[in-house]
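Novice: What follows is a predicted protein model with its sequence.
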Amino acid sequence: MDTGTHVVMGFALGGLATLDPVVAEHTATAHSVLIGTIIGSQIPDIDTVLKLRNNAVYIRNHRGITHSIPAVMLWPLAIIAVIYPLMPQANLLHLWLWTFFAVFLHVFVDIFNAYGTQALRPFSSRWVALGIINTFDPFIFIMHVIGLILWGFGADPGITFALIYVILIGYYLRRIYAHHSLKKAIKKRIPTAETIIVSPTMRFHQWRIAVKTRDSFYVARGHQRSITVLDEFKRIPIPDTDVINAAKKDKNLSAFLHFSPVFRWEVDEYDDYYEVRFIDLRYRSNGHYPFVAVVQLDLDLNITGSYTGWIFSKEKLRKKLEINTF
């Protein structure tokens, strides 16, 4: 989920924790639990600072080890090590339980996004991305905000957020059913599909679809169970050429290939340089595919510039390549 949703979830869990008699009856415990749930709902995304280095490092590592099983176990201990010395009167067990729940819930809800997490590490490095809930879901965010407003006006926070989470559980189940129904419709529409990637949008009934068959890639839009194919590309294996092999040594392209499960590629030759471009097919927007990796090489196959990330104009790409020039 996005940062804003994780923030309101942290406050909401602090309110929900008042259903715990130990928390409700002990002020120091209640205060420490609220701080613990707020920090716990944010701490797995501390790897966002990697974006300050470059997109390649961020894409390869975001939601990786910080969302792993060992991290989920260790983050609450690290948070408590900071909070408990400041509030030694707090009940240590219940502080740990609610802080752990906040960290766990952060990772759990993230697996429902299209981006996913490596939540199964160290047992598996596979990205778990169910593609059911958009990274920012207006309904989920608004429900949390409503709960916080009601709390501010004096409503019982435990009961309020218990009811809200019952509603959200129903919402998740409805989204899971819609996702499952859409995949069945896709299989009926494209029976040769080998891989189906369905990504949610902020609109409840709108979905992005990428399908891989033996010979083709299909990019489509889903509305409820209706499938509209927007683009079709021949599935051409990446060639074993000197230009491609040289480009694969680039950190940006390497990060893209680590992250993107369905893409097409292009190689253009100009008077004094080559340009290799890989295009992720999952994020079509207004006829454009904005998530790319681009590598430029001179005629001696030395990398002169590269970039991976979101590009919405040729001017922005040119500037990014200039910034990332070696």
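Specialist: Nice, I can see it.
Novice: From here on, just use CA atoms for contacts and neighbour counts.
Specialist: Noted.
Novice: by contact count, what packs against the lengthiest helix in the chain?
Specialist: Ranked by residue count under DSSP state H, the longest helix found in the chain is helix 157-189. Applying 3 or more C-alpha pairs under 8 Å, 6 or more residues apart in numbering; DSSP states H and E, we find helix 157-189 packed against helix 3-16, helix 138-152, strand 195-200, strand 226-234.
Novice: Export the ones you listed to a markdown table and append columns for distance to N324 and mean neighbour count.
Specialist: Supplementary listing: the helices and strands packed on helix 157-189 in a markdown table, determined by distance: least, C-alpha to C-alpha, whole Å; neighbours: other C-alpha atoms under 10 Å:
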| stretch | distance to N324 | mean neighbour count |
| --- | --- | --- |
| helix 3-16 | 27 | 22 |
| helix 138-152 | 35 | 17 |
| strand 195-200 | 30 | 21 |
| strand 226-234 | 30 | 14 |
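Novice: okay, now the one to match up with it:
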Amino acid sequence: MDSGTHLVMGVALGGLALSDPIVAQNSMTFSAVMAGTIIGSQAPDVDTVLKLRNNAVYIRHHRGITHSIPAVILWPLAITGFLSLIVPGANIFHLWLWTFLAVFLHVFVDIFNAYGTQALRPFSKKWVALGVINTFDPIIFGLHCIAILLWTFGADPVITFSILYLIIVFYYILRFAVQAAVKNAVRNTIQDEDCVIVAPTMRFFYWRVAAKSKTHYYVGRAYGRTVNIHDKIEIRPIPNTPLVDKALSDSNLAAFVSFSPLYNWEISELPSGLTEVRLIDLRYRSNDRYPFVAVAHLDDDLNIITSYTGWIFSEDKLQRKLQIGSS
């Protein structure tokens, strides 16, 4: 989920902590727990700073080790230790318990996004991505804001946030049902599919569709059970040549391949004499473009002159990024 949603979830969990008599009867413990749930709800996303280094590192590691099983154990311990120094009168066990719930909830809800997490590390580096909730879901965010506002105006926090999470559980179940209906509609449309990926959007009934048959990729949108295929792309095996092998060894393209399960490729000669190898993720079609790409420019001696991976919404901006990389 996005940082804003994680924040309001941390506040809501802090309010729900008042159901714990130890928290409710001790103002110091409540203050520490509220801080713990807010910090814990944000802590796993500290790896966002990797984007300051480059997109390749960010794509490979975001929601990786910081969302792993060891991290879910270590984050609450570190946060509890820090807060116990600031709020010495707080009950440490209950502070740890609610902070742990905040960290666990952060990682758990991220599993339901299309991006997913490596939540099973160190046992598996597989990305767990159920793809039923958009990274920013206005309904989930809005319900939390309403519940927090009601609490601010005097509503009982335990009752308010208990009802909130019962509604959200029902909402998740409903999203799974809608996703299943969309997948069935895609299978009925394509018939010989090998792989179907449907990803949520901010609108409840609209889904992005990317599918693969034995011979073609299909990209489109679904509204409920109505599927519109916008692009049908013939599957071509990527050439097994020294040029391609060299390009795929680049950190930007390697990061892209590790992240993208469904992509097309293009190889073209540039006016400058360089050769461009471009990989195109088919899951994120927007305004007739595929904005998530990885590109490498190579010379005749197979030296990588420049490369880039990331979300780019115009060709001019992509070329500027590549020029910066080669300078």
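Specialist: Cool, the structure landed. From a predicted model like this one, the values you see are computed outputs, not experimental measurements.
Novice: TM value for the aligned chains?
Specialist: Once superposed, the chains reach a TM-score of 0.98 (TM-score structural alignment, normalised by the length of structure 1), with 326 aligned residues with a C-alpha RMSD of 1.0 Å.
Novice: Quick one: closest of the helices and strands packed on helix 157-189 of structure 1 to K187 of structure 1.
Specialist: For those, proximity to K187 of structure 1 was assessed by C-alpha to C-alpha; strand 195-200 is nearest, at 8.4 Å.
Novice: Show the residue spans covered by the helices in the stretch 1-150 of structure 1.
Specialist: 3-16, 21-24, 27-40, 55-61, 69-83, 92-110, 138-152 (DSSP state H, counting those that start in this stretch).
Novice: out of these, nearest to D280 of structure 1?
Specialist: So among these, helix 55-61 is nearest, using C-alpha to C-alpha, at 13.3 Å.
Novice: What is the distance between the closest one and the centre of its chain?
Specialist: Centroid separation for helix 55-61 of structure 1 versus its chain: 13 Å, with C-alpha atoms, centre = their mean, to the nearest Å.
Novice: same thing with stretch 42-49 of structure 2?
Specialist: Distance, stretch centre to chain centre, for stretch 42-49 of structure 2: 12 Å (C-alpha atoms, centre = their mean).
Novice: Buried residues, stretch 265-279 of structure 1. List them.
Specialist: Buried residues in stretch 265-279 of structure 1, counted by 16 or more other C-alpha atoms under 10 Å: 265, 273-279.
Novice: ok, those residues vs K187 of structure 1, which is closest?
Specialist: I279 (24.0 Å).
Novice: Not counting its neighbours along the chain, what's nearest that closest one?
Specialist: Residue nearest to I279 of structure 1 in three dimensions, not counting chain neighbours: V292, with 4.6 Å by C-alpha to C-alpha, 6 or more residues apart in numbering.
Novice: isn't there a strand covering the one you found?
Specialist: Yes. Checked against DSSP: H, G, I helix; E, B strand; the rest coil, V292 of structure 1 lies within a strand.
Novice: what about R236 of structure 2, neighbour count?
Specialist: Residues within reach of R236 of structure 2, counting by other C-alpha atoms under 10 Å, total 11.
Novice: What's it aligned with over in structure 1?
Specialist: For R236 of structure 2, the aligned position in structure 1 is I236, judged by TM-score structural alignment.
Novice: Run through the residues that contact that match.
Specialist: Residues near I236 of structure 1 by C-alpha atoms under 8 Å, 6 or more residues apart in numbering: 215, 264.
Novice: So it: helix, strand or coil?
Specialist: When classified by three-state DSSP, I236 of structure 1 comes out as coil.
Novice: Could you check how far it is from A220 of structure 1?
Specialist: Noted for I236 of structure 1: a distance of 19 Å to A220 of structure 1, by C-alpha to C-alpha, to the nearest Å.
Novice: ok, and the closest non-adjacent residue to the spatially most central residue of structure 2?
Specialist: The residue lying closest to the centre of structure 2 (C-alpha atoms, centre = their mean) is Y115, at 3.3 Å. Using C-alpha to C-alpha, 6+ apart and skipping residues adjacent in sequence, the residue nearest Y115 of structure 2 is A129, 6.0 Å away.
Novice: doesn't R277 make contact with the residue nearest to I279 of structure 1?
Specialist: Yes. Between V292 of structure 1 and R277 there is a contact under C-alpha atoms under 8 Å: 7.0 Å.
Novice: okay if I get the buried residues of stretch 265-279 of structure 1 as TSV plus distance to E25 of structure 1?
Specialist: Shown next, in TSV, are the buried residues of stretch 265-279 of structure 1 (distance: C-alpha to C-alpha, whole Å):
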residue	distance to E25 of structure 1
W265	61
Y273	70
Y274	69
E275	65
V276	63
R277	60
F278	58
I279	56
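Novice: Many thanks, I have nothing further to ask.
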